[in-house]
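Participant: model the following, please.
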Amino acid sequence: MIREDKFLISRKSFAIDLDTVTGSQAGGIDHVTFSGQANAVWYRRQNGVTRACIGTLKLWSHYLPQRLNLDDPRDILAADLDGRYGGDCDGRWDGERYWGAQKPEVIEQHLELLRPMLANYPAIPAGYDGWWRF
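Facilitator: This next block holds a predicted model:
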């Protein structure tokens, strides 16, 4: 992944909760495979409407030249990971409508983060590190 200081919605960047970056790796003679995930938030635009999203990123690579330091989330994120599928969205807020969870307590948790996130677009919410892109 590539970390950028400037946010551009066209780059499909993510702000990541570094405390949630996890994964495992297996090594062969000439390469290492990695599979992991992280909690993230991001912005997307559809039909001219900006949306704040919360969910999970799948982090993986079938070929890395060397082992990653699994205790260092930035080392994991800086690897050449594949993210062609983007984030798995658990909740989304467009300023008018919420889409996502069905449990009221989860909806409240999501909106507690997504409402100010959208209101302060394109700010990174507290507790997240960004902007990361594949």
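
Participant: contacts, neighbours, all on C-alpha from now
Facilitator: Will do.

Participant: what about stretch 23-35, start to end distance?
Facilitator: From its first residue to its last, stretch 23-35 covers 5 Å (C-alpha to C-alpha, to the nearest Å).

Participant: same deal with stretch 81-93?
Facilitator: 28 Å.

Participant: now the spatially most central residue of the chain, nearest residue through space, not along the chain?
Facilitator: Residue closest to the average C-alpha location in the chain (C-alpha atoms, centre = their mean): Ala40, at 3.3 Å. Distance criterion C-alpha to C-alpha, 6 or more residues apart in numbering; nearest residue to Ala40, sequence neighbours excluded, is Ile16 at 4.3 Å.

Participant: before we compare anything, build this one as well:
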Amino acid sequence: MRRTDRFLISRKPFAVDLDSLRGERTDTPQGRNPYYFAGRINAVWFRRHGTTVACIGDLWDLQHPQPANAHQFLEQHGDGRYGGDCHGRWDGDSYWGNVTLEEQKRHLAILQPMLANYPAIPEGYDGWWTFHTEGAR
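Facilitator: Reported below is the predicted structural model:
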């Protein structure tokens, strides 16, 4: 991934909470690497599904070597085909998500102002991070 200041929804950008990187290291007896780091970082993003929606969830990746910090985790994250794991989505009228009521309230506290202030990055998040490379179409 790379960070860009320019928001283009077509490049499927993510804003991330740099303080939320978590994961665990797992030994791998086979393969070329002795271990992998299974990491996750909290993220929010906009997508268009007929209408613009605000999403909340996380980005995940298996990495070797283990990243030193969130920036390195994102920079080493090179496979964007799965996108983010969406835990909640707000379309301006309704919420989608299979989480507890408390979690829905927490999500909506972020997603409602996020969509209302489109395409601003919500407070506490860093963006925009994208898998899109310059010059690629």
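
Participant: TM-score for the pair, please.
Facilitator: The TM-score (TM-score structural alignment, normalised by the length of the first structure) is 0.82; 128 aligned residues with a C-alpha RMSD of 2.3 Å.

Participant: just to revisit the earlier point, quick one: contacts for the residue nearest to the centre of the first structure?
Facilitator: Phe14, Ala15, Ile16, Asp17, Ile54, Gly55, Thr56, Leu57, Gly87, Tyr128 (C-alpha atoms under 8 Å, 6 or more residues apart in numbering).

Participant: that one and Tyr63 of the first structure: what is the separation?
Facilitator: Taking C-alpha to C-alpha, one finds Ala40 of the first structure at 24 Å from Tyr63 of the first structure.

Participant: hang on, the earlier thing: farthest pair within the contacts of Ala40 of the first structure?
Facilitator: Gly87 and Tyr128 (15.1 Å; C-alpha to C-alpha).

Participant: which of the two has more residues huddled nearby?
Facilitator: Higher neighbour count among Gly87 of the first structure and Tyr128: Gly87, with 22 against 16, using other C-alpha atoms under 10 Å.

Participant: aligned partner of that one in the second structure?
Facilitator: Aligned by TM-score structural alignment, Gly87 of the first structure pairs with Gly84 of the second structure.

Participant: next, count neighbours for the closest residue to its match other than its chain neighbours.
Facilitator: Distances taken as C-alpha to C-alpha, 6+ apart place Leu59 nearest to Gly84 of the second structure, at 4.7 Å, with adjacent residues excluded. Using other C-alpha under 10 Å, Leu59 of the second structure has 21 neighbouring residues.

Participant: which residues touch the aligned residue in the first structure for Leu59 of the second structure?
Facilitator: Alignment note (TM-score structural alignment): Leu59 of the second structure maps to Leu57 of the first structure. By C-alpha under 8 Å, 6+ apart, Leu57 of the first structure lies in contact with Gln37, Ala38, Asn39, Ala40, Gly83, Gly86, Gly87, Asp88.

Participant: which of these are retained in the second structure?
Facilitator: When you map the contacts of Leu57 of the first structure onto the second structure and apply both residues aligned by TM-score structural alignment, their matches' C-alpha atoms under 8 Å, the shared contacts are Gln37, Ala38, Asn39, Ala40, Gly86, Gly87, Asp88.

Participant: so can I have JSON lines of the residues you listed showing secondary structure and distance to Glu4 of the first structure?
Facilitator: What follows is these, written out as JSON lines (DSSP: H, G, I helix; E, B strand; the rest coil; distance: C-alpha to C-alpha, whole Å):
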{"residue": "Gln37", "secondary structure": "strand", "distance to Glu4 of the first structure": "20"}
{"residue": "Ala38", "secondary structure": "strand", "distance to Glu4 of the first structure": "18"}
{"residue": "Asn39", "secondary structure": "strand", "distance to Glu4 of the first structure": "18"}
{"residue": "Ala40", "secondary structure": "strand", "distance to Glu4 of the first structure": "15"}
{"residue": "Gly86", "secondary structure": "coil", "distance to Glu4 of the first structure": "17"}
{"residue": "Gly87", "secondary structure": "strand", "distance to Glu4 of the first structure": "18"}
{"residue": "Asp88", "secondary structure": "strand", "distance to Glu4 of the first structure": "21"}
